[in-house]
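Predicted model follows, preceded by the sequence.
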Amino acid sequence: MKHFDCAIVGGGMVGAASALSLAELGLTVVVIEKFEPKPFDSSQPFDLRVSAISLASQHLLEQLNAWQQITEWRLCPYKRLGVWEHENAYTEFSCQEIEQPYLGHIVENRLIQLSLWQQLAAHKNITLLCPESLTTFEQSEDEVTLTLSSQTLAAKILVAADGAQSQVRQLSGIGVTGWDYGQDAMLINVETEHVQQDITWQQFFPTGPVAMLPMRGNHASLVWYHQKATLSRLANLSNQQLQEEIKQHFPARLGNVRVIDKGKFSLTRRHANQYQHGRVILLGDAAHTINPLAGQGVNLGFKDVKALQTVVAKAIGENHCWHCPQTLANYEKLRRNDNLIMMTTMDMFYAAFSNSNPVLKSLRNIGLATVNKMPILKSKALAYACGV
């Protein structure tokens, strides 16, 4: 039976980043993943799943030597963020307010994962098992024994980066709290009338916001929040019919679009009751799923990665037992409150803007207009969201 320092179940963006960050500390790491990302070709259409990568997440990807490859493939920087319900309460955040060249980049999730996988394959401390899957595991005082579909191995810690329906979390007996929002979100890849823009925006409606995320060239990713029945109807329309719906319901500033691809997903909030159980650690969506209103999901996951690396590095540097449950508990202390603050903030925005009460509607527009006149408040909120 092979022995490793760390076993990571899940080789997505967060799992791959955690593998590299721990391997950089000199630890031996095994990554267990069912599916390999398909190779990139510049002629491929844009994927539906994209993320707004913050400055803090970019810095982590640079540290892991994955960012340069992503820039050579494709991404789209944005410098401004516009938010409004009515035009007279339009609020815009700019990278100039935090003295940065941009606020972040819109990047396809698969390209982030693929670039990280290139680094996984080249790292001498990392073993990548794919296709492979976890069957079960057992914890002892000193290690975790994993039974996989084709072999058995052992590790000092087990990292769950296997998503919102985490098998590792369930096998660990860690419960979750949360709810479904009763809405879906539709992702729509479009070809745009306007060339690449430097702004991403959201307009709020009682049924949920509509948003535009700029992509390279004459392309964009649209996000449409609405009731499940409405989005089910929209998902069954032809691309031409959907274009007409977009023209009617999205702001005029979008311009004309041609629909290329579309898909929808449910909105849920889940928060693990604990991030650690003995030698098991939860990262990313395995620990928390957030309303995607501000695109913070993967950024929170990358913050988890950085926190775990920091905890382990500190213990190694101080010649302490880095894999003891007492040490690993420091990871949750670093991350739980920060994740909870971001999750609660997004829920407050969601609740406030989905209420059609005229008094509340007036108050939230006054609030947006007021924020636009308070540069110190704007810059502090923006810096926090960007991780700088």
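Done, it's in. Nothing here was measured: the structure is a model prediction, and the numbers come from that model.

can we go C-alpha only for contacts and neighbour counts from here?
OK.

ok, the nearest residue to residue 272 once chain neighbours are set aside - how many residues close by?
Once flanking residues are discounted, residue 272 sits nearest to residue 176: 4.2 Å by Cα to Cα, 6 or more residues apart in numbering. Burial of residue 176 is recorded as 17 neighbouring residues (other Cα atoms under 10 Å).

Residue 176 against residue 273, yeah?
Yes: Residue 176 is within contact range of residue 273, at 5.3 Å (criterion: Cα atoms under 8 Å).

ok, now which ones touch the residue nearest to residue 272?
Residues counted as contacts of residue 176 (Cα atoms under 8 Å, 6 or more residues apart in numbering) are 270, 271, 272, 273.

Over to residue 344?
So residue 344 contacts nothing (Cα under 8 Å, 6+ apart).

can I assume it sits in a strand?
No: read with DSSP: H, G, I helix; E, B strand; the rest coil, residue 344 is helix and lies in no strand.

let's bring in a second one:
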Amino acid sequence: MTQAFDIVVVGAGMVGAALATGLGQSGFSVAVVDRAPPPVFDPQASPDIRVSALSAGSERYLRSIDAWNKILNMRATPYQRLAVWDETRYPLQNLVPRKLIAVEFDATELGAHHLGHIVENPVTQQALWQTAEAEPRVTLIHGHGISSLALSSESATVTLDDGRELTAALVIGADGARSRVRDLAGIGTTRNQYGQQAMVISVRYQGPVEDITWQGFHPSGPRAFLPLHSAGLDFPGESWGSLVWYDAPDELARLKALDDDELMAEIQSAFPSCLPPLTHIDARASFPIARQHARHYFAGRVVLAGDSAHTINPLAGQGVNLGFQDAQALQGVLREARRAGDDLADRKWLDQYEQQRRPANRRMMLTMDVFYHLFSNQVPPVHLLRNLGLGAARALPFARNRVARYAMGIDEELPPVLKQVTARIPGLNQR
């Protein structure tokens, strides 16, 4: 059995489902293939351990494809403030008063209502599945993967593991960091594994829902707090939160082996004093972190988006936001290709997509690497340098806020200060 579509999207995670929805709404016939069953949201269940900080830019994109209100109808937690500071202790730190090295970004100062929302990944994914299912031009195929991919000058043929064949002008790989589509298309990657891993811990704490997310930087890695929703009537006066603890793999293995009471004691001791008092640990998981970048974003009739094309250090939670930016850019390019009457896989258009997204994604990768190495360095002069940098960011609110507006997706234009810095980075705009 063979079915014909304009586009086949492989991967129905957040980025793939968003892409399929947007393309369907743009008039393309789209098939979406994913091995996983449809996501399920239970409003009575504890929050999922997988959460993302969706930026204002991602919110704007999700509104444009009619998914944002569905997210709000489930659950999402807005945050108005974001704070960062250095937790390393050295004698040289006395040269810089501690109150001057904590930087806080406030939505009010940026002329915004909020900086972003903390949302559970399955909530975002279910909202996007609902929008895709409501779009008559989108066909969702779940519970099946792809077994082969054949490309010709006229079309691409995707063969599923049940023998069905899907033909299309273009195949989009949105199937994650271990992309099967990317491998079948012969697109290689560069990969750098970091020495740290990240442990995510879902907790309840005493107090109202916080309006701030923060990161304290330690030499062993940052420790972060992300606010979630109220714990409800079953736990009066309590709220849910998500903690992220970066550290060496051996240390995280030790922490994961502790019982809940022991882990809670470790958290209360190791995290900053501004952490609300914890009442319960619900779940924990750890994962390796790596930077990975596809050598090309397209080959023949295959194009990549999201984690299939790039993964970054999750230090600032920008991964899914970059993926949504890919989706928006690719949708725009493909609409232009159709308007021009061109083949959707025409190199001219796919090259335009790569030229838009590769430098932007690489900028974010390099920025996260700078933070990773700068804040993981225990050499006293480097420690003093980063504290001075934080102090400068605090003392120059206009420049700081311009950068923050860009990072949060409030402004789409790169601020002049970042343009000057990135222009000096060798090879940034290289393919």
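Here it is on my side, so go on. Not measured: the values here are computed from a predicted model.

what's the TM between chain one and chain two?
TM-score of the superposed chains, computed with TM-score structural alignment, normalised by the length of structure 1, equals 0.98; 388 aligned residues with a Cα RMSD of 1.1 Å.

overlap between the contacts of residue 176 of structure 1 and structure 2?
Mapping the contacts of residue 176 of structure 1 onto structure 2 (both residues aligned by TM-score structural alignment, their matches' Cα atoms under 8 Å) leaves 270, 271, 272, 273 still in contact.

Narrow the residues you listed to just the buried residues.
The neighbour count (16 or more other Cα atoms under 10 Å) marks 270, 271, 272 as buried among those.

Aligned counterpart of the last one in structure 2, please.
The one in question is residue 272 of structure 1. Applying TM-score structural alignment, one finds that residue 272 of structure 1 aligns to residue 294 in structure 2.

residues contacting that match?
187, 188, 189, 190, 308, 309, 310.

let's see it at 7 Å
Residue 294 of structure 2 makes contact with 187, 188, 189, 190, 309, 310, according to Cα atoms under 7 Å, 6 or more residues apart in numbering.

Equivalent analysis for residue 143 of structure 2, please.
Going by Cα under 7 Å, 6+ apart, residue 143 of structure 2 touches 34, 35, 36, 37.

go on, residue 224 of structure 2?
Residue 224 of structure 2 touches 214, 215, 216, 243, 244, 245, counting by Cα under 7 Å, 6+ apart.

So the aligned partner of residue 307 of structure 2 in structure 1, which state does it fall into?
Correspondence of residue 307 of structure 2 to structure 1, assessed by TM-score structural alignment: residue 285. Following three-state DSSP, we place residue 285 of structure 1 in the helix state.

Thought residue 167 was touching residue 285 of structure 1, still the case?
No: using Cα atoms under 7 Å, residue 285 of structure 1 is not in contact with residue 167, being 11.8 Å away.

So for structure 1, the centremost residue is which one?
residue 298 (1.7 Å; Cα atoms, centre = their mean).

Okay, and that residue sits in which element?
helix 297-317 (DSSP states H and E).

Next: residue 154 of structure 1.
With DSSP H and E as the test, residue 154 of structure 1 turns up in strand 152-160.

Need the residues that contact that strand.
Defining contact as Cα under 7 Å, 6+ apart, one finds that strand 152-160 of structure 1 is touched by 1-10, 142-147, 168, 279-283, 286, 323.
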